[in-house]
Every structure is written in structure tokens, then in C-alpha cells.
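can't give you the sequence, but here's the structure:
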């Protein structure tokens, strides 16, 4: 291989590496657009919160509705923080309500 060809290959590799480095520094976030609100006709099915990483330099919140539509929300907004607090409160109450509180004395069994 000639020296000029080696130089072009080396330059191409350097361009690819620099492009990859630029994409990793906050350029490949999941949320390119933040939604202003949720579609109230559908219930929330799932919430994923992605922390800052090498690939994205911000916290991202992706909400999936029961119709499988996905919304990106701004975790810094008060309305989003209230929504999360409300969901966490409901989940905590459901967990407390599902705990069995029966004691051996309160159980009734028939004797033969």
C-alpha cells in the first residue's frame, strides 16, 4: 500500500473516532423532544427514568401509556414531580394494603 493511501486510511479512521466521541458526549439521548403533557384518555403503564451517562448528559424520563404511546417528560418540572410523588404514594399504599395482617389466633379452621 502506498504512503498516500495509508495517510487517507489514517485520516478516515481519525474522522470516525472523533465523530464517535462527539456522539457519546450528550449527543445520543433518547428524548429529542419533551412533551408538554400526557394524553389523559390512557393510563400510565410504565415509567423509565434514565440517569446521566456517557451517552446522554441529562436525566431523561420516558412514560409509556396503556396504548403504547411514549412521552418524554422534564423531571425538573413541578407537575412531573407531583405526578411521580402521586404514583409513589399510591404504590406505597397498595403495598401496605396487600400485606397480610392475619394472626394465628384470628384464623378460623374447622375441626373434624
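Structure received. Quantities reported herein were computed from a predicted structural model and do not represent experimental measurements. Residues are numbered from 1 along each chain as shown.

use CA for all of it now, contacts and neighbours both
OK.

And the strands in the protein?
44-50, 60-65, 70-73 (DSSP state E).

any chance of the ones you listed in TSV, with distance to residue 37 and mean neighbour count too?
What follows is the strands of the chain, written out as TSV (distance: least, Cα to Cα, whole Å; neighbours: other Cα atoms under 10 Å):
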stretch	distance to residue 37	mean neighbour count
strand 44-50	12	14
strand 60-65	11	19
strand 70-73	8	20
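
got another, please set it beside the one above:
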């Protein structure tokens, strides 16, 4: 009888673990060296996370598909530099002077890619 209870508890724990919450893992399995810059709609950079020990750069193309770029490649580094500069320019334009306010309900600047809730994610604006 004692063994039967142990088996039931073990089975219940196994089911809970298997059907539990989301399984976090790296988003990029394969990376590419570059992509046609005219097809890029946006860039998202993910830093190191507890469940993924590598930096990931994901570009969203104009056809809504996504590609993973190799962060060590010169193309990717140049792309991130361009997007970071553009993000700082957009941030300066959005910065309001003392005494002015943004419209009610405005939480995100237009033309940016929202991060998917990850604190180490860098959201950068889309190039026009």
C-alpha cells in the first residue's frame, strides 16, 4: 500500500513537471551572417538570460518573418550600431520639456519593437 501511494505521488509530480509552465530556451538555434538590409523592418537584441547563455540578435523582415543573426559578425555589429543611434535620436525627439506631457495612454514610441517582457532585451526602432 505504501508503495502504491509513492507511485501515485511520483506519477502526479511527473505530470505536473511535464505539463508545467513554459519551457524557456534560446530562441536562435541557427544563425546567418547577414541579410539584405532593404528587407529589414526591425531588430531585437537579447542579452544573456538564465536559460540562454548566449547573446541573440533577431531581425524582423518586411514580410514578418524573422532571422537570427550571428552577433559576432561585422554586419550584425554595424546593424546594431545603426539601430542604437536611431533609437537615441528617437528618444531625444520623444523627450518632453518640463511642463509638457505626452498624450494619455501613450506608453510606447511609434516605430519601435516592443520587448517581449524580458528585462535584458533591447528594443530598437524600425528603420524607415
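It's in. Computed from a prediction, not measured in an experiment: that's the story for all the values here.

Would you pull the TM-score for this pair?
Overlay of the two chains. TM-score (TM-score structural alignment, normalised by the length of the first structure): 0.57; 90 aligned residues with a Cα RMSD of 3.3 Å.

related to what we said a few turns ago, including distance to residue 2 of the first structure, could the strands of the first structure go into JSON lines?
What follows is these, written out as JSON lines (distance: least, Cα to Cα, whole Å):
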{"stretch": "strand 44-50", "distance to residue 2 of the first structure": "48"}
{"stretch": "strand 60-65", "distance to residue 2 of the first structure": "49"}
{"stretch": "strand 70-73", "distance to residue 2 of the first structure": "51"}
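
how about the helices of the second structure, start to end?
In the second structure, the helices defined using DSSP state H lie at 2-18, 74-94.

Identify, out of these, the most deeply packed stretch.
Greatest average neighbour count among those goes to helix 74-94 (a mean of 15), per mean count of other Cα atoms under 10 Å.

quick one: what's aligned to residue 33 of the second structure in the first structure?
In the first structure, residue 33 of the second structure lines up with residue 36, judged by TM-score structural alignment.

Name the nearest residue to residue 24 of the second structure, ignoring sequence neighbours.
residue 51 (6.1 Å; Cα to Cα, 6 or more residues apart in numbering).

out of the helices of the second structure, which comes closest to residue 29 of the second structure?
helix 74-94 (16.6 Å; Cα to Cα).

The closest one to strand 40-46, inter-axis angle?
Here the directions of helix 74-94 of the second structure and strand 40-46 differ by 100 degrees (axes from the mean of the first three to the mean of the last three Cα atoms, to 10 degrees).

Could I get the helices of the second structure in TSV, plus columns for distance to residue 56 of the second structure?
Formatted as TSV, these follow (distance: least, Cα to Cα, whole Å):
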stretch	distance to residue 56 of the second structure
helix 2-18	27
helix 74-94	10
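
Residue 37 of the second structure: which of the ones you listed is closest?
Nearest of the helices of the second structure (Cα to Cα): helix 74-94, 8.6 Å.

now the residue nearest the centre of the first structure: how far from residue 13 of the first structure?
The residue lying closest to the centre of the first structure (Cα atoms, centre = their mean) is residue 48, at 2.5 Å. Counting by Cα to Cα, to the nearest Å, the gap from residue 48 of the first structure to residue 13 of the first structure is 36 Å.

Is residue 42 of the second structure in contact with residue 64, as I believe?
No. Between residue 42 of the second structure and residue 64 there is no contact under Cα atoms under 8 Å: 9.7 Å.

quick one on the thing from earlier: out of the strands of the first structure, flag the one nearest residue 93 of the first structure.
strand 44-50 (17.5 Å).
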